[in-house]
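> please find the sequence and the predicted model below.
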Amino acid sequence: MNQFYDVTAISADEKELKRIATKYGVKNHHIEMTRTISPLDDLKAVWKLYRFLKKEKPELVHSHTPKAGIVGMMAAFLAGVPNRFHTVAGLPLLEATGTKRKVLNFVEKLTYSFATKVYPNSFGLNEIIIQEGFCQLEKLKVIGKGSSNGINTSYFDKTLFSESANQSLKEQLKIEADDFVFIFVGRLVGDKGINELIAAFKTLTSTALSDHLNLNLNLNRKLLLVGPYEQELDALKTDTLQEIEQNSNIISVGFQPDVRAYFAIANALVFPSYREGFPNVVLQAGAMGLPSIVSNINGCNEIIKDHQNGLIVPVKNTEALAEAMRDLVDDEILYQSLQHQSRKRIMENYEQEVVWQALLAEYKKVTDHV
């Protein structure tokens, strides 16, 4: 967008904001925001952003994430910004109940009321917004076939990583040449399905020896976890944490700025999330040639077609998850069939440049640029 517009990036994490702004050659402005329900802090953020927008007088403000959405859309509305776009990349409220759900519903409606356009990043999310009555229909639109940003398949490409580089990383992580490696990439929190994933993998490894003896099937299975814990926001169960620590077949490497090398040594993505918008990690895994096991939720079940480029399992179902993982390990014909379609489907439907052009067209409709 900075080829067509004077772009300013605004975010809460000042250090990361400056790094990204420098990388992409855009201006930046730091506004502190929390990720929790914090009305006083949120109003302070709205006030600070309002003052900045009144001074800068932008043609368009485009917000992402629920908290940046309410802060950004309210401040832009109050500052008289004519074009106020909000991308919905997931609804945390779907897992909330009681008073918290009512509060989050209200905030979501308020965000959309301040926006002039609302872009759910999947068709499933679009349907949920309509069903919940969050937004006027004329404001809603899904860009392209879904996704907030598409995927750069030239960047996420397994052929960029040599066999020697892959072997070196495997040795570092103590992964053997004949290990079947499941990978999860994302925050290690409850609503990403980590409790179910660890329980399913425990079942898989505990039955692996008997399977091997009786049926001569693959014994070596590893689970590679790439991502940070967020215990203060969505804590994992104690049993889950203990299993991650004690199971020698589970390898946790924490947050990694570049996940491609880890995809390159894996065989399949497992992503049993409870809720998503349009998960980038599933796009990334597919572009790297990996089939995916995903939960049957919006976004995931749009990228993955069951038994075409991956497997779809019910949400929060440990048994079904373990069975799907076992199928990929033990059924080589199934695995190769899914793998063959993985990168092809992403390239045909979610190439980044296509999404960018579609979004640029939305901007051009409402700005002075031709």
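Received, thanks.

> alpha carbons only for contacts and neighbour counts from here, please
Noted.

> please point out which parts of stretch 254-268 sit buried.
Applying a neighbour-count criterion of 16 or more other Cα atoms under 10 Å, one finds 255, 259-268 buried in stretch 254-268.

> what distance separates the start and the end of it?
With Cα to Cα, to the nearest Å applied, stretch 254-268 spans 19 Å between its terminal residues.

> can you flag which of the buried residues of stretch 254-268 belong to strands?
Judged by DSSP state E, those include residue 268 as members of strands.

> check the buried residues of stretch 254-268 and tell me the two furthest apart.
With Cα to Cα as the measure, no two of these lie farther apart than 255 and 267, at 19.8 Å.

> so who does residue 347 touch?
With Cα atoms under 8 Å, 6 or more residues apart in numbering as the criterion, the residues that contact residue 347 are 153, 287.

> what helix or strand does it sit in?
Mapping residue 347 onto the secondary structure by DSSP states H and E places it in helix 332-349.

> swap in residue 15?
In this assignment (DSSP H and E), residue 15 forms part of helix 14-24.

> check residue 165 too.
When elements are defined using DSSP H and E, residue 165 is found to belong to helix 163-173.

> what does that helix rub up against?
Residues from elsewhere that reach helix 163-173 (Cα under 8 Å, 6+ apart): 176-177, 251, 261, 264-265.

> try this one side by side with the last:
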Amino acid sequence: MTPPHPSSNPRQSLEGKNLLFLISEDWYFCSHRLPIARAARDAGAKVAVACRVRDHGDTIRKEGFDLHPIGLDRSGRNPLADIGTILALRKLYQRVRPDIVHQVAVKPVLYGSIAAWLAGVPHVVNAMAGLGFVFISKGAFASLVRPVLISAFRVLLNRRQSRLILQNGDDSALFQTKIGVRPDRIAIIRGSGVDTISFSPAPEPDGPIIASCVSRMLWDKGIGELVEAARILRHKGSDIVIRLIGPTDDNPASIPTETLDAWRSEGIVEVTGPTADIADAYAASHIAVLPSYREGLPKSLLEAAACGLPMVATDVPGCREVCRDGETGLLVPVKQAKPLADALERLAGDAALRKKLGAAARNAAEQEFAEPVIIGQTLALYESMLGGEN
């Protein structure tokens, strides 16, 4: 299913409707779904947000959204607690009575879809920004859970008045062939949109070449391979600076703080931790790098593209949607440090190539990934469902 075309007047179908976002964390809602929620509010919808509330509750409330704190543990493995979460969500849905619930990421989609079915929610939008730890891990727990998860998704994602938003064609093909989701239940909307005003090109900084990886510090983001690539470059006498920018979290693939501290002490990479100003971090960089194992559509690369930075990324779903080999960046094989080091070295030594790739990246951000484009497609999907499309 291609993205719906935005209508000229979304207010016709969203006026007076209740829209509820279910998402694990308040920070993720603010960074990835806030512009869409604002647009829905401005189109006349009453917007509510259910998430774990930590540092961004006031931000959400100041937007005029009803905020419902929930304790949805992304890394939890306690079946009794999970059943309790589903029942709590059902109670919430029955109380809020949303016309549409928009659920984001694996656990909210799974538990929220069960709760929506039990509560009789008329329209369900499920957004999968990637396949998550359970789908890509080869560990015992993931291998045990994966068949159950696939069977549950096959039922839940094919329900009438349910739509699955995916961010790239690779994931669409996978959900159809491996999980059995019908093509007419899938909408491809490429990302959550990037603010091309706040994220804009800046002149290259003076000094050594800086390649910044803006990401959560997870093993499956390829951080280990990037550190090894930095060692290779240092051994060759390169003065390229590899900068790791981002937080740890409770994801099972999270890199231990002790490991990050050891890398920092080793001096091979800069470990800066999270920052509230990604645009400023990119303005201080020459290259953006993300050697992830798999993505939906990485926001960090979208923001890098909007900043006009050339990219180095792995040739995997999601990354190659933004980093197009020889056009906006250089693609390298997944889980291989030497090709990663070679690509970084190539870009570091060729200012003209960096300029060419960065200009093309900025153009792609403006034409394909900008917030107005993605917001229009999302509101049009809401409209089509409220208008009676099964």
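Yep, it's here. Keep in mind that this is a model prediction, so the values were computed, not measured.

> mind listing what's buried along the helix holding residue 15 of structure 1?
Using 16+ other Cα under 10 Å as the test for burial, helix 14-24 of structure 1 gives 17-18, 21.

> equivalent analysis for stretch 82-89 of structure 2, please.
Of the residues in stretch 82-89 of structure 2, those buried by neighbour count under the rule 16+ other Cα under 10 Å are 82, 85-89.

> just these now: which is nearest residue 149 of structure 2?
Within the buried residues of stretch 82-89 of structure 2, distances to residue 149 of structure 2 taken as Cα to Cα reach their minimum at residue 82, with 13.6 Å.

> could you find the counterpart of that closest one in structure 1?
The pairwise alignment with structure 1 assigns residue 82 of structure 2 to residue 42, based on TM-score structural alignment.

> was I right to think that match contacts residue 68?
No. With the criterion set as Cα atoms under 8 Å, residue 42 of structure 1 and residue 68 do not qualify as a contacting pair; they are 9.5 Å apart.

> what lines up with residue 377 of structure 2 in structure 1?
That one, residue 377 of structure 2, aligns with residue 358 by TM-score structural alignment.

> oops, could you answer that again for residue 50 of structure 2 instead?
Across the two structures, residue 50 of structure 2 finds its equivalent in residue 10 of structure 1, going by TM-score structural alignment.

> separation between its match and residue 70 of structure 1?
Between residue 10 of structure 1 and residue 70 of structure 1 the distance, using Cα to Cα, works out to 14 Å.

> which one of these two is surrounded by more residues?
Higher neighbour count among residue 10 of structure 1 and residue 70: residue 70, with 25 against 20, using other Cα atoms under 10 Å.

> wait, that one sits on residue 113?
No. The pair residue 70 of structure 1 and residue 113 fails to qualify as a contact (Cα under 8 Å) at a distance of 9.9 Å.

> circling back: what is the distance between the helix holding residue 15 of structure 1 and the centre of its chain?
In terms of Cα atoms, centre = their mean, to the nearest Å, the centre of helix 14-24 of structure 1 is found 20 Å from the chain centre.

> how about residue 205 of structure 1, what's its match in structure 2?
Across the alignment, which pairs residues by TM-score structural alignment, residue 205 of structure 1 is matched by residue 234 of structure 2.

> look at the residue nearest to its match when sequence neighbours are not counted and give its secondary structure.
Once its chain neighbours are removed from consideration, residue 234 of structure 2 has its nearest residue in residue 268; the separation is 7.3 Å (Cα to Cα, 6 or more residues apart in numbering). For residue 268 of structure 2, the secondary-structure state derived from DSSP: H, G, I helix; E, B strand; the rest coil is coil.

> surely residue 268 of structure 2 is in contact with residue 232?
No. Using Cα under 8 Å, residue 268 of structure 2 makes no contact with residue 232, being 9.7 Å away.

> helix or strand: which one has the match of residue 82 of structure 2?
According to DSSP H and E, residue 42 of structure 1 maps onto helix 39-56.

> what's the average distance of that helix to structure 2?
With mean Cα distance after the TM-score superposition for structure 1, helix 39-56 of structure 1 departs from structure 2 by a mean of 1.2 Å once superposed.

> now for that helix, which elements pack on it?
Contact partners of helix 39-56 of structure 1 among helices and strands, from 3 or more Cα pairs under 8 Å, 6 or more residues apart in numbering; DSSP states H and E: helix 66-78.

> thinking again about what came up before, tell me, the helix holding residue 347 of structure 1 lands on which residues of structure 2?
Going by TM-score structural alignment: helix 332-349 of structure 1 matches residues 351-368.

> quick one: buried residues of the matching stretch?
Within stretch 351-368 of structure 2, the residues scored as buried using 16+ other Cα under 10 Å are 353-362, 364-366, 368.

> and the match of residue 50 of structure 2, what does it touch?
For residue 10 of structure 1, the set of contacting residues under the criterion of Cα under 8 Å, 6+ apart consists of 17, 28-31.

> quick check: it is in a strand.
Yes. Assigned with three-state DSSP, residue 10 of structure 1 falls within a strand.
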